[in-house]
Every structure is written in C-alpha cells, then in structure tokens.
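Novice: What would the 3D arrangement of this be:
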Amino acid sequence: MLKLLVFLILVVCCWPLAVVAVILYPFIWLVLLPFRLVGIVVEGVFDLIAAIFLLPARAIRAI
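Specialist: Predicted coordinates for the structure are as follows:
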C-alpha cells in the first residue's frame, strides 16, 4: 500500500520519473532476488546450527 501511495505521489510530481520507475522495477527485483535467496539459506543454516546446539538441553528438559 505504501509503495502505491509513493508511486502516485511520484506520478503527480514527476510522471516521466514514474514511468522510468515502472520500467526499471522488475529488473531491480531480478537483481535483488539472489540476495534474498542467499539470506533465506543463511537464516536456515543458522537455525539448524542453533537447533543442533540446543538439542542436548531440550533432551535433558524432556526427561
């Protein structure tokens, strides 16, 4: 919703810049997509490491 409002303000203030933004947005999204995927993978690896280290404490607590 916020992106739409910013875009509408940009259309009112400077429509050529808004047209350029509409054209470039998919390309910027494609460039940033690998960084998002790497972030998801790194977060998963850190969660796995945390689960491995906390497993003995969970096993003791369950007894």
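
Novice: C-alpha only now, for contacts and for neighbours.
Specialist: Will do.

Novice: Report the central residue of the protein.
Specialist: Centroid check for the chain by CA atoms, centre = their mean gives Arg36 as the closest residue, at 5.3 Å.

Novice: Whichever strand or helix holds that residue packs against which elements?
Specialist: Taking DSSP states H and E as the criterion, Arg36 maps to helix 15-62. When contacts are defined as 3 or more CA pairs under 8 Å, 6 or more residues apart in numbering; DSSP states H and E, helix 15-62 packs onto helix 2-13.

Novice: this one as well, want them side by side:
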Amino acid sequence: MFTFILWCLLFVFCWPLALLALVLYPIVWLLSLPFRLVGISVSAVFALLTALLFLPARALGQRR
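Specialist: Down below sits the predicted model:
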C-alpha cells in the first residue's frame, strides 16, 4: 500500500518519470530473471553439498 502511495505521489509531481518507471519495470524484471534463476540454482547446489557433507555426522549421531 505504501508503494502505491509513493507511486501516486511520483505521478503527481513528475508524471513523465512515473510513466517511464511503469514502462521500464517489466523490462528490468525480465532482464533480472536469469540472474534470479542462477541464484536459486547456486543456492540449491550449496544446500545439496551441505546435506551430503553432514550426512555421515547425522548418521553417526543417530546410532548413539
């Protein structure tokens, strides 16, 4: 809601900048999408490596 109010104020005070932001937002979102996917993939790989490295410690801890 706060973002909408700020956008309305920007539209009232500087409408060309507000329209430019409205048009450029989807383009910037599309350009940043591959970087988000790479970030999710790297995070998943690190989670997998962490799980594989700590698997022996967890297996030994459960036997006791």
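
Novice: Work out the TM-score between the chains.
Specialist: Comparing the chains after superposition, counting by TM-score structural alignment, normalised by the length of structure 1, produces a TM-score of 0.89; 63 aligned residues with a CA RMSD of 1.2 Å.

Novice: residues in contact with stretch 17-25 of structure 2?
Specialist: With contact meaning CA atoms under 8 Å, 6 or more residues apart in numbering, stretch 17-25 of structure 2 is reached by Trp7, Leu10, Phe11.

Novice: returning to what we had before: how far out from the middle of the chain is the helix holding Arg36 of structure 1?
Specialist: Distance of helix 15-62 of structure 1 from the chain centroid (CA atoms, centre = their mean, to the nearest Å) equals 6 Å.

Novice: now Val31 of structure 1: how far from Asp47 of structure 1?
Specialist: For Val31 of structure 1, the distance to Asp47 of structure 1 under the criterion CA to CA, to the nearest Å works out to 26 Å.

Novice: and Leu10 of structure 2, how many neighbours does it have?
Specialist: Using other CA atoms under 10 Å as the criterion, Leu10 of structure 2 is surrounded by 16 other residues.
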